[in-house]
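Kindly return the folded structure for what I paste below:
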Amino acid sequence: MEHDDTDPVSARRVLITGAGGQLGQALRRAFAGDEVIALTRADWDVSFPPPPGLPPLDLVLHAAAWTNVDGAEDDPQAAAAVNVGGSAHAAELGAPVVAFSSDYVFDGRKGAPYVESDGPSPLSAYGRTKLHGEAAAGERAWVVRSSWLFGPTGHNFVRTMLRLGAERDEVSVVDDQRGCPTYVGHLAAATRELVDGGAPFGVWHLAAAGECTWAGFAEAIFAQAGLDCRVRRVTTAQFGARAPRPAYSVLRSEKGAPELPHWREGLAECIARIGAAT
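The predicted structure is shown next:
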C-alpha cells in the first residue's frame, strides 16, 4: 500500500476585510498558509452588508476601518457606519471574528499601562466608534486592541515622517502623547499566534514592547532612515489637532497575550521593506 502524505484536513478558509490596507496586507502574509479570501474596500465597503455568494468561512479577520481620527469629529455618522456597522456586518458572516480596535478607547488619565480589564472612556468620536465596534463584533470575537499602527504601505506616521524628513530641515511633532508604535507585521503574526493558540474570545491587548512619544518616534525614524531633520517638540495644544487624544495610552496584557517585539525592531524592519521597494 502506498503511503499518502497529503493532509486530510482541509485548509482553514479565512476572509480578510480591508485587505488593501496596511494591516490587511500584513494579515495576508501572516495567514498565507490558509485559504484566504482577501477583500479590499473596492470588493466590499463594510458599511454595507456582506456581498452575496461568499462561501462558508472558518475565520474573519476584520481589518477594514475608518482610521481618520480628526475626520471622525467632522463626520461621526460616516465613521460609525464603517467602524460600528462594519463590525456588525463582519459578524453576520457567521464565523469567529478578529475585530481590531484601538488604544483610543481610553482617555489616558490612568497614567500607567492599560490592561484588558480597564474601563474604556473614549475622548473622541473616533474612539467612541471603535468602542461601539467592539460590542458590534458579537460574542464570538477576539477584540484585538493595538496602537499607533505603521507599515511599509498605506497612510501612517512613519511614511509621513520619511516624506517630510526628506523635504524639510525641521518638523514639529507632539511630545505630550505617549503610546506604543506597533508594526503591522508584528501585529499580524501575534494575531495568528493568538487565534491558533486557542485563546478564548474577548478583549486582548496586542501592542509593541516599549513606549515613546510621537516626537521620540519621529527622531527614531529619522535616525533609522539616515535623514538629517530636526524634531521640534510641541504640545498637543500647540499642534491643534481637531480630535482630542489620550495623553498616555500604552497597552499591556494581563491575560498572557502573545508578546510583540520592541517598536524599534518593527521600525527597522519597516524602513528596510520601504527601502527594498523603492
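
rest of the way, CA atoms for contacts and neighbours
Fine.

just the strands in this structure please.
13-17, 35-39, 59-62, 97-102, 141-146, 149-150, 170-174, 178-179, 182-183, 202-205, 212-213, 230-234 (DSSP state E).

Now tabulate those strands in CSV and tack on mean neighbour count and distance to residue 254.
Formatted as CSV, these follow (neighbours: other C-alpha atoms under 10 Å; distance: least, C-alpha to C-alpha, whole Å):
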stretch, mean neighbour count, distance to residue 254
strand 13-17, 24, 27
strand 35-39, 18, 31
strand 59-62, 24, 23
strand 97-102, 27, 17
strand 141-146, 24, 13
strand 149-150, 22, 21
strand 170-174, 18, 29
strand 178-179, 22, 17
strand 182-183, 30, 18
strand 202-205, 22, 9
strand 212-213, 20, 21
strand 230-234, 16, 33
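
and for comparison, fold this next one:
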Amino acid sequence: MRILVTGANGQLGNEMQVLAKENPQHTYYFTDVQDLDICNKDAIWAYIAEKQIELIVNCAAYTAVDKAEDNPELARQLNCEAPKELARAAQFHGAAMIQVSTDYVFDGTAHTPYAEDCEPCPDSVYGTTKLAGEYEVINNCKQAIVIRTAWLYSTFGNNFVKTMLRLGKERDNLGVVFDQIGTPTYANDLAQAIYSIINKGIVPGIYHFSNEGVCSWYDFTVAIHRLAGITSCKVRPLHTAEYPAKANRPAYSVLDKTKIKTTFGIEIPHWEESLERCLEKL
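Predicted structure coming up:
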C-alpha cells in the first residue's frame, strides 16, 4: 500500500517512521510542512495524485493548546480545513484516511471513561477545531477512521515527560496539578496500533486509544521521577486553579478503549509499563 504520513517530524510521525522498518510491505511518503503544506489545497491534490496515495495518516495538527486561544484561525486551518481537504482528495482517489484527534473534544465533566458515542462538548479552541476536523474527515471520506488519543509523549520533540525530567534535575521542588485525571499515551504504542489497523484493514468510524490505567498529572510526574531515579526534587500537588492557563483543560478525560481492542484485536500496555520503556530509550 502507498501510504502518506503527514506531520512526520512530530512525536507520532517520528514513531510511525521508526515502525515503518517493521512494516516494509508498504511504500511510505513521510512529509512535513517543507515537503507538503497541507494548508495548500492544490499541493494536497497534486501530491496525492502524483504519488498514487492509497492511505493518508494525518499526524499533523496545531497542538499548542494555549496559543490556539489567541490563534483560532491558524488552529482551524490546520485542525479542520487541512484534514477536510485531505479527506476530499482521498475520497476522490479511492484512498482511505486515518485522522488523529484528541480527548479535548470532551469538556471533562464525566466521571466514567468516555466511549466513542459520548456526546462531544469541547471547551477550548483546540478541542473545538479538532472536533470540527473529525466531522470533516468522516463526512468527506467513506473509508475514514478517527483515533482520539490523550497525553501523548515520546522520545521525540518536546513533551511533558521530557519537561518533568529536566525540571526534576534543575529544581528541588515542583508543583503539578493533581485534579486533572486521564491516561498518558506513549506515541510508540499509538503508532503500533495504527499499523495494526492498516494491516488488518480499515473499519471506518471513531476509535479511542490511550495506554491502560488512570492517573493525574501529579501521579504521572511522581512516576517519571521514580522510574528515572530522580530523588532530589519534591513533587507537590497543585489545584488547577493554582496553575492558571489560557485554555480550559478537561478535569477528567479517561477514554474507553473497548472498541479499538475488540475491532482490531489490539492489546494495550499499562501507562507505567510504557513510560518505563520510553525512559529506557531516553
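
any chance of the strands of the first structure in a markdown table, with distance to residue 161 of the first structure too?
Shown next, in a markdown table, are those (distance: least, C-alpha to C-alpha, whole Å):
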| stretch | distance to residue 161 of the first structure |
| --- | --- |
| strand 13-17 | 27 |
| strand 35-39 | 29 |
| strand 59-62 | 27 |
| strand 97-102 | 22 |
| strand 141-146 | 21 |
| strand 149-150 | 11 |
| strand 170-174 | 9 |
| strand 178-179 | 17 |
| strand 182-183 | 15 |
| strand 202-205 | 26 |
| strand 212-213 | 14 |
| strand 230-234 | 10 |
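
For residue 241 of the first structure, find the nearest of the ones you listed.
strand 170-174 (10.1 Å; C-alpha to C-alpha).

so where in the second structure does the closest one end up aligned?
Per the alignment by TM-score structural alignment, strand 170-174 of the first structure matches residues 173-177 in the second structure.

That stretch vs the first structure, average distance?
Following the fit onto the first structure, the mean deviation recorded for stretch 173-177 of the second structure is 1.1 Å by mean C-alpha distance after the TM-score superposition for the first structure.

what's that stretch in contact with?
167-168, 216-218, 221, 233-240, 243 (C-alpha atoms under 8 Å, 6 or more residues apart in numbering).

what's the closest of the strands of the first structure to residue 248 of the first structure?
strand 178-179 (4.8 Å).

how much space is there between whatever residue of the first structure lines up with residue 146 of the second structure and residue 257 of the first structure?
Using TM-score structural alignment, the partner of residue 146 of the second structure in the first structure is residue 143. Residue 143 of the first structure sits 12 Å away from residue 257 of the first structure, going by C-alpha to C-alpha, to the nearest Å.

Find the residues that touch each one of the two.
Joint contacts of residue 143 of the first structure and residue 257 (C-alpha under 8 Å, 6+ apart) are residue 204.

Not counting its own residues, what contacts stretch 262-274 of the first structure?
With C-alpha under 8 Å, 6+ apart, stretch 262-274 of the first structure has contacts from 151-153, 180-183, 185-186, 208-211, 220-221, 224-225.

which of these are buried?
151-153, 180-183, 185-186, 208-211, 220-221, 225 (16 or more other C-alpha atoms under 10 Å).

Among the residues you listed, which one lies nearest to residue 47 of the first structure?
Among those, and counting by C-alpha to C-alpha, the member closest to residue 47 of the first structure is residue 153, at 23.2 Å.

and the residue mapped onto residue 78 of the first structure from the second structure, how many neighbours does it have?
With TM-score structural alignment as the matching criterion, the partner of residue 78 of the first structure in the second structure is residue 74. Neighbour count of residue 74 of the second structure, defined by other C-alpha atoms under 10 Å: 16.

go on, residue 277 of the first structure?
9.

before we move on, what about residue 226 of the second structure?
Residue 226 of the second structure: 11 surrounding residues under other C-alpha under 10 Å.

Now check the first structure for the residue matching it.
In the first structure, residue 226 of the second structure lines up with residue 223, judged by TM-score structural alignment.

Enumerate every residue touching its match.
Applying C-alpha under 8 Å, 6+ apart, we find residue 223 of the first structure in contact with no residue.

Could you pull out the buried residues of stretch 133-144 of the second structure?
So for stretch 133-144 of the second structure, counting by 16+ other C-alpha under 10 Å, buried means 133-134, 136-138, 140-144.

which among the residues you listed gets closest to residue 96 of the second structure?
residue 143 (4.7 Å).

hang on, isn't residue 250 of the second structure packed against residue 108?
Yes - with contact defined as C-alpha atoms under 8 Å, residue 250 of the second structure counts as touching residue 108 (4.0 Å).

Enumerate every residue touching the match of residue 78 of the first structure.
With C-alpha under 8 Å, 6+ apart, residue 74 of the second structure has these contacts: 62, 68.

Please tell me how far residue 233 of the second structure sits from residue 171 of the second structure.
6 Å.

who has more neighbours, the two?
Higher neighbour count among residue 233 of the second structure and residue 171: residue 233, with 16 against 12, using other C-alpha under 10 Å.

The closest residue in space to that one that isn't next to it in sequence - how many residues pack around it?
Once flanking residues are discounted, residue 233 of the second structure sits nearest to residue 172: 4.1 Å by C-alpha to C-alpha, 6 or more residues apart in numbering. Residues contacting residue 172 of the second structure under the criterion other C-alpha under 10 Å number 12.
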